[in-house]
Every structure is written in structure tokens, then in C-alpha cells.
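Trainee: Mind folding the following:
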Amino acid sequence: MRWLIYTLIPAALLLILLYRLWFDDTGLIASEKLQQEIEQLQQDNEVQQDQNDSLLAEVKDLKTGNEILEEKAREDLGLVRKGETFILFVDPAKK
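Mentor: Next up, the predicted model:
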């Protein structure tokens, strides 16, 4: 009877510890999942940082130069200079 107590109690404690090691909220599986989420968020941050950098460069150009203003006016607003001819090519409607 004593060997049963000396065997079952440590075995039960070992099983509890192993369960917590692997499957608990702070276990290895949860840690691996969190690590993957961190890596994904870091990649997303890098993409956002690249977009922010390009927008910042565009803002700098808009503040300092007239060339970018002229380019934006031509592309976005369709403006032309005096003496220029504006030609618009339209694709035929698809049926």
C-alpha cells in the first residue's frame, strides 16, 4: 500500500507539471504561438515603416520643391501649362 502512495503521488505531480509545461497559458505551445504572432507583427511594422518613410519623403519634396507640385497637379488634377495640348487616351468599353 505504501509503494502505491510513493508511486502515485509523484507520478500525479509529474503529470501535472508536464501538463502545465506544455498546455498551460504560459506553456511551451502558447509561447511558440506568441512568438509567431510577434514575428508577424514585426513584419507588419516593417511594411508600415516603409510606407511611412516614402510618405515622409513625399511630404519633404512637397515642402521644398516645385517639381513635385507640378507632377502632382498634372497626374492628379489633369492640369496643363499654357501652350500645351492635353490628349487623353481612353480604352474602349469592354462588353
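Trainee: Every contact and neighbour count from this point should use C-alpha atoms.
Mentor: Fine.
Trainee: My guess is residue 27 contacts residue 18. True?
Mentor: No: the pair residue 27 / residue 18 is not scored as a contact, 9.4 Å apart, by CA atoms under 8 Å.
Trainee: Next secondary structure after the longest helix seen in the chain?
Mentor: Across the chain, the helix with the greatest residue count (assigned by DSSP state H) is helix 28-64. Where DSSP states H and E defines the elements, the next helix or strand beyond helix 28-64 is helix 67-77.
Trainee: list the buried ones in that following helix?
Mentor: residue 68 (16 or more other CA atoms under 10 Å).
Trainee: Now show me the structure for the sequence below, then we'll compare the two:
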Amino acid sequence: MKIFAVILLAIIAVLGWQTYSGRNGILQYRETEQKLKAASSHTERLQRRNQALEDEISDLKQGNRVVEELARSELGMVKQDETFYRVIEKEDKPSPSK
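Mentor: Predicted coordinates:
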């Protein structure tokens, strides 16, 4: 009877170990879950980036106005016979008390 109890205990221990750390066990499940979360967040970032690029391509296909706007803002281009003025706003400073 003692041998039977020892064998049964050994089988339960092996099965418990397999459930926790064996193939398709709890440890592997947690690791796969973490990898899935990382891949999902990376995919989300790439989808937002792709959407922004698609929007910009759509704008560029619409006409020269967008191209001109990009050239002016990113490259600082000025048309011929055009004068460039830079407006610097005043900072709000408290006026001195009289």
C-alpha cells in the first residue's frame, strides 16, 4: 500500500510539473501572452503611421496647394516677387504698477 501511495504521489507531482512548466504549460502561456501584447502594440503604432502616410498621399494627390504648403512649411520656400515676413508675437509681461 505504501508503494502505491508513493507511485501515486510521484505521478501527481509529474503531472503538476508538466502542467506548470511543460509544453503548453502555464509558463509558456504567459510568455506567449506577453509576446502577443507587444506585437499588438507594435501593430497599432504601425497602423497609425500607415494611416498618417495614406492621408498625406491623399492630400498630395488632391492638388498643388498641398505641395506648395509643404514646400513653404518644411523647406521655407518663397515665391518670386514675394516678401517673407516673420511675425514674432510679444510675450505678455505684467505692466509696472504706477
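Trainee: on that earlier part again, how far off helix 67-77 does the longest helix of the first structure point, in degrees?
Mentor: Per axes from the mean of the first three to the mean of the last three CA atoms, to 10 degrees, the angle that helix 28-64 of the first structure makes with helix 67-77 is 110 degrees.
Trainee: after superposition, how close is helix 28-64 of the first structure to the second structure?
Mentor: On superposition with the second structure, the mean distance recorded for helix 28-64 of the first structure (mean CA distance after the TM-score superposition for the first structure) is 0.9 Å.
Trainee: what stretch of the second structure does that helix fall on?
Mentor: Taken onto the second structure by TM-score structural alignment, helix 28-64 of the first structure occupies residues 26-62 there.
Trainee: Which of the residues in the matching stretch are classified as buried?
Mentor: Result for stretch 26-62 of the second structure [16+ other CA under 10 Å]: no buried residues.
Trainee: Report the separation between residue 5 of the second structure and residue 56 of the second structure.
Mentor: Residue 5 of the second structure sits 72 Å away from residue 56 of the second structure when distances are taken as CA to CA, to the nearest Å.
Trainee: Same question for residue 43 of the second structure.
Mentor: To residue 56 of the second structure, residue 43 of the second structure is 20 Å away according to CA to CA.
Trainee: and what of residue 4 of the second structure?
Mentor: Distance from residue 4 of the second structure to residue 56 of the second structure, by CA to CA: 74 Å.
Trainee: now do residue 86 of the second structure
Mentor: Computed as CA to CA, the residue 86 of the second structure to residue 56 of the second structure distance reads 27 Å.
Trainee: One more: residue 15 of the second structure?
Mentor: Taking CA to CA, one finds residue 15 of the second structure at 57 Å from residue 56 of the second structure.
Trainee: Also residue 84 of the second structure?
Mentor: With CA to CA as the criterion, residue 84 of the second structure and residue 56 of the second structure are 26 Å apart.
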